[in-house]
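Undergrad: structure of the sequence below:
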Amino acid sequence: MSDGVRTIHQKGSRYYVHPETGDLAPSVTSILSMEAKPFLQQWAAGMAAEAAVTDLEVVQRIAARDRQAAVDFLKFAAKRYTKVRADVGSLVHDYFELRLRGEEVPYPHHDVEPYVPAIEAWLDRYQPELLHAEDVAWSRQHDYAGSFDFIVRINGKTILGDLKTSKSVYLSVAAQLAAYAHSDDLITVDRKIQPFPQIDAGAVLHITPTRAEFRPVKIDRRVFERFLNLRRCFADDRASDAGIIGRVAWKHEAGHTTGTARRAS
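TA: All right, here's what the predicted structure looks like:
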């Protein structure tokens, strides 16, 4: 079995490489990053402030040796937290996928253990029939691609779902799922291409160490249009590297030393 559809990074964005044509398509998550999220700035500032207070002695010791290192320690507090949460989220996704496939996981990672009861309770409650997990949705019409969490059949309905382990569920999950649901092709992990299945409903499974919720998510045309607006913004943003801002025609640098001044020195 292959490792699935290959991805690359260019200029801060992730792109999927089509297994047959080699064409590049920007990822759904990279496109969603075009949406303004003003709350993130305040959150990042709060994380830096919390690190400054919680790790005050550590910051002082670092600053005594290297002031810039201390600044960087605080500046990247939010990024460190996000990295840890992403690592835990990946482990939870791996466990969830294995259980969806009917595999037993007798010794889950210790970071996953708090999530296990909720996952098992959801599986027992809904008895989902797995259709696809961690495959790639590809839109030839609108030029984007993305890896979705799962497609299952529950009570005769085909559900496209996303597993979230964050503190909250954000509106962007609707645009994300709508993008997948309106794709043209589905590319399996062994790179087989087939039409994307007809989806009856979208849903998000939100699991934290203390609670779990299964909620419907609208993925209709109106929500999809919201995603397409972001797709156009993404294209416009990337076009800024294609001559919209031209080369420097003239510049002035303060403090330039003239020949007369050099000869006089």
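Undergrad: all contacts plus neighbour counts: C-alpha atoms, from now on.
TA: OK.
Undergrad: and residue 233, how far is that from residue 239?
TA: Separation of residue 233 from residue 239 (C-alpha to C-alpha, to the nearest Å) stands at 10 Å.
Undergrad: helix, strand, or coil at the residue nearest to the spatial centre of the chain?
TA: In the chain, the C-alpha nearest the mean C-alpha coordinate belongs to residue 29, at 4.7 Å (C-alpha atoms, centre = their mean). With DSSP: H, G, I helix; E, B strand; the rest coil as the basis, residue 29 sits in helix.
Undergrad: sequence B follows; please return its structure for comparison with A:
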Amino acid sequence: MELIRKTNAYFTEDGDGLRVYEHPETGQELFSVTSVQTVVNEDAAALVAWRRRDPKWADYWTRYTQIRGTLIHEQLLGKFADRPMPGYDLPSEIDKEAIIADDGEENHMISAKDFVKIEEDVERAKNMWAKIWSSEGYSFGDVQGVEVKVWRPDYGYAGTFDLLMRLNGKLTLCDLKTSKAYRPKYAEQLAAYWDAAEEMYDLEIEQACVFRLCPDQRHNPFLKPELHFVPDEREEWRAKCTKFLTEYLPNLDTSGDPEADEVQ
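TA: Just a heads-up that it's a prediction; the model follows:
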């Protein structure tokens, strides 16, 4: 199933664009989970302040972590996917030359030297992933979905979560994070995916879990993986969606010219 992502459609008071998806059957506009969070939780304020302090560094670090996160997901989950995920078989298959060429100094400044660090981070994350199923003692089994697309038109949102599998025998909705710390908003994100997945696919998901695989030894010196089994916040998430649709959406800036920019 496909979701068409659109840009330049809705903006917050700070000028930040929100990610919007188009329902594959009805064409209804559905907001990404993180966009709803940004508006209702006012998450954008800290991010805007960070970017204003050093915009060049912010652009660089955003791009660095984006590339790193994509490659870690491909390496760990690609072999379970039902569609091609470039780079999952061997590190040599990652087209780093193309990425570097596309990230010159005028863009986001990712260089060959940066890519060496990214590859080291990917290897660290792979080792942490292996630890989960060896020294940490969790059991891995029965992968039922990778990069699962979900949407709830009645609550106006859509998104993608990383993995649906049996963890210690329980059907578990999982998301991989490479951030330097676990953040409470992750539980809210998983609640959104959990609610939509059960509604769409007629499933009974027993638990939701964040795998934190931080490959940065400054913030994770022992390279220890963390599993966070999150509380069920589906009811609270529905209330936030209702608030977003009724209180915030009517006041968003819609002066932009929406256009499809990617098929997910």
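Undergrad: could I get the TM-score for this pair?
TA: The TM-score (TM-score structural alignment, normalised by the length of the second structure) is 0.67; 205 aligned residues with a C-alpha RMSD of 3.1 Å.
Undergrad: just give me the match in the second structure for residue 13 of the first structure.
TA: When the second structure is aligned by TM-score structural alignment, residue 13 of the first structure is paired with residue 18.
Undergrad: of residue 233 and residue 239 of the first structure, who's got more company?
TA: Neighbours per residue (other C-alpha atoms under 10 Å) separate residue 233 of the first structure from residue 239, with residue 233 holding more: 16 against 12.
Undergrad: can you verify that one is assigned to a helix?
TA: Yes. In this structure, residue 233 of the first structure lies within a helix as judged by three-state DSSP.
Undergrad: ok, the residue nearest to it when sequence neighbours are not counted - contacts?
TA: Distance criterion C-alpha to C-alpha, 6 or more residues apart in numbering; nearest residue to residue 233 of the first structure, sequence neighbours excluded, is residue 34 at 6.8 Å. With contact set as C-alpha atoms under 8 Å, 6 or more residues apart in numbering, residue 34 of the first structure has these partners: 230, 233, 234.
Undergrad: which parts of the stretch 151-264 of the second structure are strands?
TA: Ranges of strands within the stretch 151-264 of the second structure are 157-167, 170-177, 207-212, 226-229, 259-263, based on DSSP state E, counting those that start in this stretch.
Undergrad: of the ones you listed, which is nearest residue 141 of the second structure?
TA: For residue 141 of the second structure, the closest of the strands of the stretch 151-264 of the second structure is strand 157-167, at 5.1 Å, according to C-alpha to C-alpha.
Undergrad: compared with the first structure, how much does the closest one deviate?
TA: Strand 157-167 of the second structure, aligned to the first structure and superposed, deviates on average by 1.0 Å (mean C-alpha distance after the TM-score superposition for the first structure).
Undergrad: where does that strand end up in the first structure?
TA: Alignment of strand 157-167 of the second structure against the first structure: residues 144-154, by TM-score structural alignment.
Undergrad: what comes into contact with the matching stretch?
TA: Identification of contacts with stretch 144-154 of the first structure by C-alpha under 8 Å, 6+ apart yields 15-16, 25-29, 126-139, 158-163, 177, 180.
Undergrad: helices of the second structure, start to end?
TA: For the second structure, helices defined by DSSP state H occupy the ranges 33-40, 44-53, 55-77, 96-102, 112-133, 185-201, 234-243.
Undergrad: could you export these as TSV, including distance to residue 260 of the second structure?
TA: TSV is the format used below for those (distance: least, C-alpha to C-alpha, whole Å):
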stretch	distance to residue 260 of the second structure
helix 33-40	17
helix 44-53	23
helix 55-77	21
helix 96-102	21
helix 112-133	30
helix 185-201	23
helix 234-243	23
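Undergrad: sorry, back to before: looking at the strands of the stretch 151-264 of the second structure, which is nearest to residue 186 of the second structure?
TA: strand 207-212 (7.5 Å).
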